[in-house]
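> can you look at this prediction? I've put the sequence above it.
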Amino acid sequence: MTSSQKNAMVYFFRSFQVCVIFLFFIATPPLFSDVYHIKKGDTLLIAVIGQPEYTHSVQVREDGRINYFGGEFDVAGVTVTKVNHLIREFLVQDNHVSNPVVMVSLVLQKSGVFVGGAVKTPGRYVISPETDIDLYRAIALAGGMAENADRQSVQLIRIDATRKVETYDLSANRPYRDIRVGINDLVFILPLGVIEVQGQVQNPGKLFVRGNIGIRQALARAGGPDQEADLTAIVKVGKDGKLSEFNLSEQFWKSPPNGEPSPSLSDGDVLFVPNVFKVEPIYVTGYVRTPGAQRVRGPLTIARALALAGGFEASANREKVLIHRRDGTTLETSFTFNPAEGEARQMLLYPGDILEVKKKFQVNWGLISTFAYIVISGVGIIIQLTK
């Protein structure tokens, strides 16, 4: 190869290098270098056209500085364009390159924000550094707040040197606030406690509470007892499965005497108000030993209802137990009672509910053998006739 050919090859590769670097930098949004301010942890690619030995990637340290060929630069909080000027001045003043063409670009890494707690789909959501995202948008990425979200306790944890925890109130009646969420920040929404009030109340269902709530207050939030409520035998089912009974007939709207603790409910508890005029049964049907109505004053766990019905039959399907609520809804569950855990995790049955136990699938080998015998006999007859 002649010297002219070698020079042509060198020129070609140098030109190719310039084109590749040029294409790389124009792929970065043009306004990004003038708008985005560099943060700790960012990675910068510094390239010098025609000088591949000076092309280097550096990461911004926790002190906000980078090291480039022995030079220290404070880059946190400045734009990419400013870093470009700093690097060029350094190369000229230290006689590294006489007239350098410097290009500095931010390496876009897969970074994101983590949203957890009482949201519909908690997880990590990838965003790029140029993404303009606020706290509301971050929560929306996770599907929005869950039913039990405490809107007054939305925490934003800054993942930087400060590790600052900020708490915001995002209640519906609060005005909008422009709260910016940074790369790798953590958004956590505290969950409210959930209790249930069932039976003879105006608005039975779930209540969302912070900490404990008094039984009187829980009944008041459920609309109060209706005309058929029996306040002499209110049943509390703790999340540990323990049943307690209270008589609030006379002092329902009164405060307890001084020194007397007020009965309260906490997360996972159920409060049931029975009917004063009638005792509605809980029905246990299907493949149990003694199906029928079980007359009780309050709720039962599935295990206790099955015990009153004599337990499962041998052909019962423990993996498919149906609960038909008195309001017409049907729930499907499985009976996985573990004596070591007790009954705390079981669903409750209320007066008027129906527990239905299905039959498990069983192979009828007698029918299969009969069918096989008929088929084989038929094939034998056909073979005999064709001879």
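Yep, that arrived.
> please make it C-alpha for all contacts and neighbour counts, starting now.
Will do.
> in contact with the closest residue in space to Val197 that isn't next to it in sequence, which residues?
In this structure, Val197 finds its nearest non-sequential neighbour in Leu271, 4.8 Å apart by CA to CA, 6 or more residues apart in numbering. Contacts of Leu271 were listed using CA atoms under 8 Å, 6 or more residues apart in numbering, and they are 195-198, 215, 234-237.
> at 6 Å what do you get?
Going by CA atoms under 6 Å, 6 or more residues apart in numbering, Leu271 touches 197, 235-236.
> switch these over to CSV; also include secondary structure, distance to Trp365 and neighbour count.
What follows is the contacts of Leu271, written out as CSV (DSSP: H, G, I helix; E, B strand; the rest coil; distance: CA to CA, whole Å; neighbours: other CA atoms under 10 Å):
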residue, secondary structure, distance to Trp365, neighbour count
Val197, strand, 49, 22
Val235, strand, 49, 22
Lys236, strand, 49, 25
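> looks to me like the residue nearest to Val197 is in a helix.
No - Leu271: not assigned to a helix; according to DSSP: H, G, I helix; E, B strand; the rest coil it is strand.
> for the stretch 1-150 of the chain, which segments count as strands?
For the stretch 1-150 of the chain, the strands defined by DSSP state E, counting those that start in this stretch occupy 43-48, 56-59, 65-68, 71-74, 102-106, 111-117, 123-127, 149-157.
> which strands and helices lie in contact with the second one?
Think strand 56-59. Counting contacts by 3 or more CA pairs under 6 Å, 6 or more residues apart in numbering; DSSP states H and E, strand 56-59 packs against strand 43-48.
> now the angle from the strand it packs on to strand 102-106?
For strand 43-48 against strand 102-106, the angle by axes from the mean of the first three to the mean of the last three CA atoms, to 10 degrees is 160 degrees.
> next, the buried residues of strand 43-48.
43-44, 46-48 (16 or more other CA atoms under 10 Å).
> check which helices and strands it sits against.
When contacts are defined as 3+ CA pairs under 6 Å, 6+ apart, strand 43-48 sits against strand 56-59, strand 102-106.
> before we go on, here's another structure to hold up against the first:
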Amino acid sequence: MQARWSILLLSFLALAAAGARQPAAAESATHYYIWGEVKNPGAYPHRGDLTVADAITAAGGFTDVANRNRATLTRGERQLILSREDLTQTGADGVAVMAGDVIRIETGAITVAGEVRKPGDYGLEHASVRQALIAAGGPTPQADLDSAYIARGGKVIRVDARQILAGAAGVENPALEPGDVLHVPKAEARVTIAGEVRRPGPYTLEPGKLERLEDLIAAAGGPTANARTTRVELRRARRAGERATVETINLEGPRADELQRNPVLQSGDHVVVPAARRGRSLSINDVYQIGILVLTLISILARN
């Protein structure tokens, strides 16, 4: 008898559990879900032409700390990564939402990457370029602050990080949004060459390769016919703010002194190939003056 009651009790519990699950299954067939950093997260009735952007609007929009550049949409066993465009586009261009979909809006963070001392994610209390760079320990010696940029979704926003860090007057210190990536690239090793070469200008040194003066001149198309290769100038700044040293190099010097004749280049070097000296040609005015002088001498001699 007791066994029969136990079986009946178990059957009742099973039916109750099935009944409890049924509304959830029915709801998932007619609703979608949006969680995370929206103002009114929860389950919402589905309609046929719904997009992710519509769903966010229906949930009251983003919170102040929402990541507006990235979210996830779970559909069955698949998970889709949503971009900034996916979160904002409506109509035919938007990402369609199906019944049962789960949209999750993540909490935003600011990422500082590249040539900073402590790259990583930082909270929204560091929501400007200057604050974020300071929080990340500042730039490394290899940082190219003039080429820093903010990656925001599919957009790249250039920033003058050097002037911003210096607190220069009149320079905008842009606000950062959740999900932004502030990237400080590594500076390229550059040298310049001017004067009597075929292609003067800036050149980038190849990383890990010892490039010499003759390599640079060859890359610049070689010296012109008017080049004075015995007096090539190599100008090199030892440290930032110091005056450059100037070394005069004879490219036609003895091969035995290779290091002095063909030195290894360093980032920031400036090479000048001067023009060869030539005798000064006579102008029309010079000829006229000489003629006057000759006539004057003839006149003096004739009087005597």
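That came through, no problem. The shown structure was predicted, so the numbers you read here are calculated from the model rather than taken from an experiment.
> can you calculate the TM-score here?
The TM-score (TM-score structural alignment, normalised by the length of the second structure) is 0.36; 147 aligned residues with a CA RMSD of 4.8 Å.
> tally of neighbours for the closest residue in space to Ile157 of the first structure that isn't next to it in sequence?
Nearest non-adjacent residue to Ile157 of the first structure, counting by CA to CA, 6+ apart: Val165, 4.5 Å away. Neighbour count for Val165 of the first structure, taken as other CA atoms under 10 Å: 12.
> how about Gly117 of the first structure?
Other residues close to Gly117 of the first structure by other CA under 10 Å number 20.
> ok, it to Gln152 of the first structure distance?
13 Å (CA to CA, to the nearest Å).
> from what I see, Ala71 of the second structure and Leu80 are in contact.
No - with contacts counted by CA atoms under 6 Å, Ala71 of the second structure stays clear of Leu80, the gap being 8.5 Å.
> so between those two, which is more surrounded?
A count of neighbours by other CA under 10 Å puts Ala71 above the other of Ala71 of the second structure and Leu80, at 22 against 11.
> what's the one helix or strand Glu332 of the first structure maps to in contact with?
Glu332 of the first structure is part of strand 330-333, with elements assigned from DSSP states H and E. Outside strand 330-333 of the first structure, the residues within contact range by CA under 6 Å, 6+ apart are 320-324.
> quick one: which of those residues has the most company?
Ile323 (22 neighbours).
> that one: which element?
strand 316-324.
> other SSEs contacting that strand?
Strand 316-324 of the first structure packs on strand 330-333, strand 354-359, going by 3+ CA pairs under 6 Å, 6+ apart.
> go with 10 Å
strand 281-286, strand 330-333, strand 348-349, strand 354-359 (3 or more CA pairs under 10 Å, 6 or more residues apart in numbering; DSSP states H and E).
> got the contact list for the spatially closest residue to Ile193 of the second structure that is not a sequence neighbour?
Using CA to CA, 6+ apart and skipping the chain neighbours, the partner closest in space to Ile193 of the second structure is Val271 (4.6 Å). Counting by CA atoms under 10 Å, 6 or more residues apart in numbering, Val271 of the second structure makes contact with 191-195, 200-201, 213, 216-217, 232-236, 246-248, 265.
> A strand includes Val271 of the second structure, no?
Yes - under three-state DSSP, Val271 of the second structure sits within a strand.
> separation between it and Gln260 of the second structure?
Using CA to CA, Val271 of the second structure is found at 15 Å from Gln260 of the second structure.
> can you check Gly19 of the second structure too?
90 Å.
> and if you look at Val112 of the second structure?
Distance, Val112 of the second structure to Gln260 of the second structure, using CA to CA: 43 Å.
> the two: which is more packed in?
For Val112 of the second structure versus Gln260, neighbours defined as other CA under 10 Å are more numerous around Val112 (24 against 16).
> the more buried one: what secondary structure?
strand.
> any idea which element the closest residue to it other than its chain neighbours lies in?
Nearest residue to Val112 of the second structure in three dimensions, chain neighbours excluded: Leu182, at 4.8 Å (CA to CA, 6+ apart). Applying DSSP H and E as the criterion places Leu182 of the second structure in strand 181-184.
> now the helix or strand just after that strand: buried residues?
Sequence-wise, the next helix or strand downstream of strand 181-184 of the second structure (DSSP H and E) is strand 190-195. Buried positions in strand 190-195 of the second structure, judged by neighbour count with 16+ other CA under 10 Å: 190-195.
> and for stretch 149-157 of the first structure?
Across stretch 149-157 of the first structure, burial judged by 16+ other CA under 10 Å covers 149-151, 153-157.
> who does the strand ranked longest in the second structure touch, helix- and strand-wise?
The longest strand of the second structure (DSSP state E) is strand 66-75. If contacts are counted by 3+ CA pairs under 10 Å, 6+ apart, strand 66-75 of the second structure sits against strand 31-36, strand 78-83, helix 84-88, strand 102-107, strand 149-152.
> export those to TSV and tack on distance to Ile284 of the second structure?
Shown next, in TSV, are these (distance: least, CA to CA, whole Å):
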stretch	distance to Ile284 of the second structure
strand 31-36	87
strand 78-83	74
helix 84-88	72
strand 102-107	81
strand 149-152	59
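> Ala113 of the second structure - how many residues pack around it?
The burial count for Ala113 of the second structure: 18, using other CA under 10 Å.
> go on, Leu349 of the first structure?
Under the neighbour criterion other CA under 10 Å, Leu349 of the first structure is assigned a count of 21.
> thought Ile323 was touching it, still the case?
Yes - counting by CA atoms under 10 Å, Leu349 of the first structure touches Ile323, with 7.8 Å between them.
> so what sits against both of these two?
In contact with both Leu349 of the first structure and Ile323: 283, 302, 355, using CA under 10 Å, 6+ apart.
> which of those ranks first by neighbour count?
Among those, the one with the most neighbours (other CA under 10 Å) is Leu355, at 25 neighbours.
> mind checking how far Ile298 of the second structure is from Ile284 of the second structure?
Separation of Ile298 of the second structure from Ile284 of the second structure (CA to CA) stands at 21 Å.
> where's Tyr203 of the second structure, which helix or strand?
With DSSP H and E as criterion, Tyr203 of the second structure is part of strand 201-204.
> and that strand, which residues are buried?
Tyr203.
> can you check stretch 6-24 of the first structure too?
For stretch 6-24 of the first structure, by 16+ other CA under 10 Å, it's 14, 17-18.
> adding distance to Val58 of the first structure, write these out as CSV.
Formatted as CSV, the buried residues of stretch 6-24 of the first structure follow (distance: CA to CA, whole Å):
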residue, distance to Val58 of the first structure
Arg14, 23
Gln17, 20
Val18, 21
